[in-house]
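Student: Based on what follows, work out the 3D shape:
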Amino acid sequence: MLDEDGYFGEKIAAAYDDDEAEMFRPEAVTPAVDLLAGLAADGSALELGIGTGRIALPLAARGVPVHGIDMSRAMVARLRAKPGGDTVGVTIGDFATTKVDGRFTVAYLVFNTINNLTTQDAQVDCFLNAAAHLAPGGCFVVEVGVPELRRLPPGQSAVPFRITPTAWAFDTYDPATQAMSSNYVTIVDGRAEHSWLPFRYVWPAELDLMARIAGLRLRDRWEDWNGAPFTGESTRHVSVWEKPLS
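Tutor: From the prediction side, this is the model:
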């Protein structure tokens, strides 16, 4: 959602944790932190798109040094205000290209954040940037949905995903460009307010090719953080690519 403060500006940051409350529940957070902590081992972690610290803060609480990159000062301000927020280093910038000091044993992008990069070139740059920050043997982890194009009948471009008496939310898809957007319509004081967020959807095989361009190789792919098998019916995946030792 874009607002007057820009991409993930103050208006969005102020409501983000409440709007995405389900993603902050222990059953959503703990399996991700378990996996990332295991991959980090005795090293450190780099989060691309660290946001308000949903994953970074509990990961840091496990004793894993975490550094994050994020373009939104408003989102990072929320992270800083939380307990433990002063222990996580953050660099403000575009996570597809911004460089930070050090080498990491794991870098990660969660909750569809790779789709926030709205061109294929930017997504490729992100893989290259992640690989450049990894130590040999380190891993890059991405959690992202599988495009739901099978739900689109001929001539339709929108898929609803939330409907209440006062709010509607739907995704739109353009199969020709892989552009998509999430749209939110909310009734406030009897008036409809619309906000939206642009994305670029990406297929698992396309991500594998981006990883190959960056010198990474697929190590694991599951349906979720708990390790359920990824199948043709899966609606999302957690993929792990590894940087060769030499």
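
Student: Going by C-alpha atoms from here, please, whenever you check contacts or count neighbours.
Tutor: Fine.

Student: got a list of what residue 13 touches?
Tutor: 52, 74, 75, 78 (C-alpha atoms under 8 Å, 6 or more residues apart in numbering).

Student: And the residue nearest to the second one when sequence neighbours are not counted, how far from residue 72?
Tutor: By that I understand residue 74. Excluding its sequence neighbours, the residue lying closest to residue 74 (C-alpha to C-alpha, 6 or more residues apart in numbering) is residue 10, at 5.2 Å. To residue 72, residue 10 is 9 Å away according to C-alpha to C-alpha, to the nearest Å.

Student: out of those two, which sits in the more crowded spot?
Tutor: Between residue 10 and residue 72, counted using other C-alpha atoms under 10 Å, the more crowded position is residue 72 (22 against 19).

Student: Quick check: the residue nearest to residue 74 touching residue 77?
Tutor: No - in this structure, residue 10 is not within contact of residue 77 by C-alpha atoms under 8 Å, at 9.5 Å.

Student: And the longest strand seen in the chain, what does it pack against?
Tutor: Counting residues, the longest strand found in the chain (DSSP state E) is strand 134-145. Counting contacts by 3 or more C-alpha pairs under 8 Å, 6 or more residues apart in numbering; DSSP states H and E, strand 134-145 packs against strand 104-109, strand 236-242.

Student: Before we compare anything, build this one as well:
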Amino acid sequence: MLEDHFAGEVAAHYDATSPPAPAAMVDRLAELAGAGRALELAVGTGRVALPLADRGVDVAGIELSPDMVAVLRAKDPEGRVAVTLGDMATTRAEGAFSLVYLVYNTIGNLRTQDQQVACVANAAAHLGPGGRFVVEVGVPSLRRLLPGEDAHLFSYAPGYVGFDRYTDLVAQQATSHHFVVREGEAREVRTPFRYVWPSELDLMARLAGMELEHRWAGWDRAPFTGESTSHVSVWRTVGG
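Tutor: Presented below is the predicted three-dimensional model:
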């Protein structure tokens, strides 16, 4: 069983410290879902699933953390988003979907290549003919490290500092450090992750019977280039 890094206080304050889903993200996901059902892997507190449901999309989710699900259910008393508790690499939700999506770098929460391969295969197993799998994830920041350094500052704002520390370049291991000032007290949350390259994800998708349809630098469909710091990739089931 995967470790739950979003229990307790992290879940309780998650929405307060996380921005709402960008409108462009919800727009693209609604377009890709079409008239079919959508499944969010690691649905969390529903900050993407609920706005998508507001667009009329039938959304379900898989989530490892019961505390995150409790926050979602408090915001969704009608139960519009059906949630299955479990890890996104092996857990199955009922039915078939036209869209499975995994956003906000969450693929990295799976800390081994085998787990990530299993997750992509699990996504494909939920898709009907012509279904699509979408991943939003950052491009590893190794090019931005100076010689001898192992950390990259990715965000700085009043009351918050975030940086990634690359701890094992062979196993592709890193840890995100989030320093948050709350009620006059500074607290640190650490989230270990495995970074993954776009070409590596393409091979995982191919092994699962999918092919790359789109790769954008962001939800606005800007072209992905060698200078892009993140990507939104869309794979489609082969033969659909």
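
Student: now what about the TM-score between them?
Tutor: Aligned and superposed, the two chains score 0.92 in TM-score terms (TM-score structural alignment, normalised by the length of the second structure); 237 aligned residues with a C-alpha RMSD of 2.0 Å.

Student: ok so, going back, residue 17 of the first structure: which of the helices and strands packed on strand 134-145 of the first structure is closest?
Tutor: Nearest to residue 17 of the first structure among these is strand 104-109 (17.5 Å), distances taken as C-alpha to C-alpha.

Student: Roughly how far does the counterpart of residue 155 of the second structure in the first structure sit from residue 9 of the first structure?
Tutor: Aligned against the first structure by TM-score structural alignment, residue 155 of the second structure finds its counterpart in residue 162. Distance, residue 162 of the first structure to residue 9 of the first structure, using C-alpha to C-alpha: 23 Å.

Student: Looking at the two, which is more packed in?
Tutor: residue 9 (18 against 11).

Student: The more buried one against residue 3, yeah?
Tutor: Yes - using C-alpha under 8 Å, residue 9 of the first structure makes contact with residue 3 at a distance of 6.3 Å.

Student: Specify the local secondary structure of residue 129 of the first structure.
Tutor: helix (DSSP: H, G, I helix; E, B strand; the rest coil).

Student: hang on, it packs against residue 96?
Tutor: Yes - counting by C-alpha under 8 Å, residue 129 of the first structure touches residue 96, with 6.1 Å between them.

Student: Between these two, tell me which one has more neighbours.
Tutor: residue 96 (22 against 19).

Student: Contacts only, for the more buried one.
Tutor: Contacts here follow C-alpha under 8 Å, 6+ apart; on that basis residue 96 of the first structure touches 117, 122, 123, 125, 126, 127, 129.

Student: one more time with 10 Å
Tutor: The contact partners of residue 96 of the first structure, taken as C-alpha atoms under 10 Å, 6 or more residues apart in numbering, are 48-49, 69-70, 114, 117, 121-130.

Student: now residue 8 of the second structure
Tutor: Going by C-alpha under 10 Å, 6+ apart, residue 8 of the second structure touches 65, 66, 67, 68.

Student: Same check on residue 210 of the first structure?
Tutor: 120, 121, 123, 124, 125, 126, 127, 128, 204, 216, 217.

Student: still on that earlier bit, put the buried members of the contacts of residue 96 of the first structure into a ChimeraX selection.
Tutor: Here is the ChimeraX command that selects the buried residues among the contacts of residue 96 of the first structure (16 or more other C-alpha atoms under 10 Å):
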select :48,49,69,70,114,117,122,123,124,125,126,127,128,129,130
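
Student: quick check, nearest of the contacts of residue 8 of the second structure to residue 57 of the second structure?
Tutor: residue 68 (21.4 Å).

Student: Pull the number of nearby residues for that closest one.
Tutor: As a burial measure, residue 68 of the second structure scores 24 neighbours (other C-alpha under 10 Å).

Student: Mind telling me what element the aligned partner of it in the first structure is part of?
Tutor: When the first structure is aligned by TM-score structural alignment, residue 68 of the second structure is paired with residue 75. Using DSSP states H and E, residue 75 of the first structure falls within helix 73-81.

Student: Kindly report the same for residue 18 of the first structure.
Tutor: helix 10-19.

Student: how about that helix: buried residues?
Tutor: Buried residues in helix 10-19 of the first structure, defined by neighbour count with 16+ other C-alpha under 10 Å: 10, 11, 12, 13, 14, 16, 17.
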